[in-house]
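[1] got a structure for you, letters missing:
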């Protein structure tokens, strides 16, 4: 097998939980093939570069292997190689997220009227 549909490949490589989510992402332009927007039925082959944004994380990967069936995570990891820039960008994003303190972290359960006032005062 030399090629497969881009939506099938993204699903098989475990960037999306369902194939319909992968198809929707391609339609919305969140997956770019070699820097260009494409359609879900477009074929992907080894050597292609994909920019993938699944809403939570952004990846820049090079396609190494082809699969049209979803396998284990270990198999999925062998289908692509993430670029160095992408790894660094995700690491800094994770670090920034780790250092950000959620305002509601100190509040246990539903905020009281006093807690709500404190939250409103700190956000403005």
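    Right, received. Where do you want to start? None of these values were measured; they are calculated from a predicted model. Residues are numbered from 1 along each chain as shown.
[2] Going by C-alpha atoms from here, please, whenever you check contacts or count neighbours.
    Noted.
[3] Is residue 46 in contact with residue 67, as I believe?
    No. Contact criterion Cα atoms under 8 Å: residue 46 and residue 67 do not qualify, at 10.7 Å.
[4] one more structure, for comparison:
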């Protein structure tokens, strides 16, 4: 795959498969969910080798280092070679959810949750994720 010298950040994030569409990547950059050295950037920012970006996508947080520039979207196995995931283990969603997620259990034989139960479960989950996002900023 030929490498380019100049490449926009939104196109790069789409090409390495961090976002499903280039529009989603561009919107994330505009919203400030992609940062370079802790600073917001624009979707037209030029990616350079060796730069480290912090990418927030839902509850997931990733820290990636640019290893190669990729113009077109390729399969996942190839895309992994163009960036290095240097996210600390403590910041990964799987790690946090393993230790901090509320454990929902129901007594055996109680049947399906009622509408009221379902609302309580949803409120509990929403409060958990909202609280987590607010504490990290």
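    Arrived safely, thanks for sending. These numbers were taken from a predicted model, which means no experiment stands behind them.
[5] just to revisit the earlier point, more neighbours: residue 46 and residue 67 of the first structure, which one.
    Between residue 46 of the first structure and residue 67, residue 67 has the larger neighbour count (other Cα atoms under 10 Å), namely 20 against 14.
[6] That one: what's it in contact with?
    Residue 67 of the first structure makes contacts with 4, 8, 9, 12, 13, 79, as judged by Cα atoms under 8 Å, 6 or more residues apart in numbering.
[7] what residue of the second structure takes the place of it?
    In the second structure, residue 67 of the first structure lines up with residue 70, judged by TM-score structural alignment.
[8] The residue minimising distance to the centre of the second structure and residue 26 of the second structure, how far apart?
    Most central in the second structure under Cα atoms, centre = their mean is residue 57, positioned 2.8 Å from the mean C-alpha point. From residue 57 of the second structure over to residue 26 of the second structure the distance is 12 Å, taken as Cα to Cα, to the nearest Å.
[9] tell me the contacts of the equivalent of the residue nearest to the centre of the second structure over in the first structure?
    Under the alignment (TM-score structural alignment), residue 57 of the second structure pairs with residue 54 of the first structure. By Cα under 8 Å, 6+ apart, residue 54 of the first structure lies in contact with 15, 16, 25, 30.
[10] repeat that with 10 Å
    By Cα atoms under 10 Å, 6 or more residues apart in numbering, the contact set of residue 54 of the first structure is 15, 16, 21, 22, 25, 30, 31.
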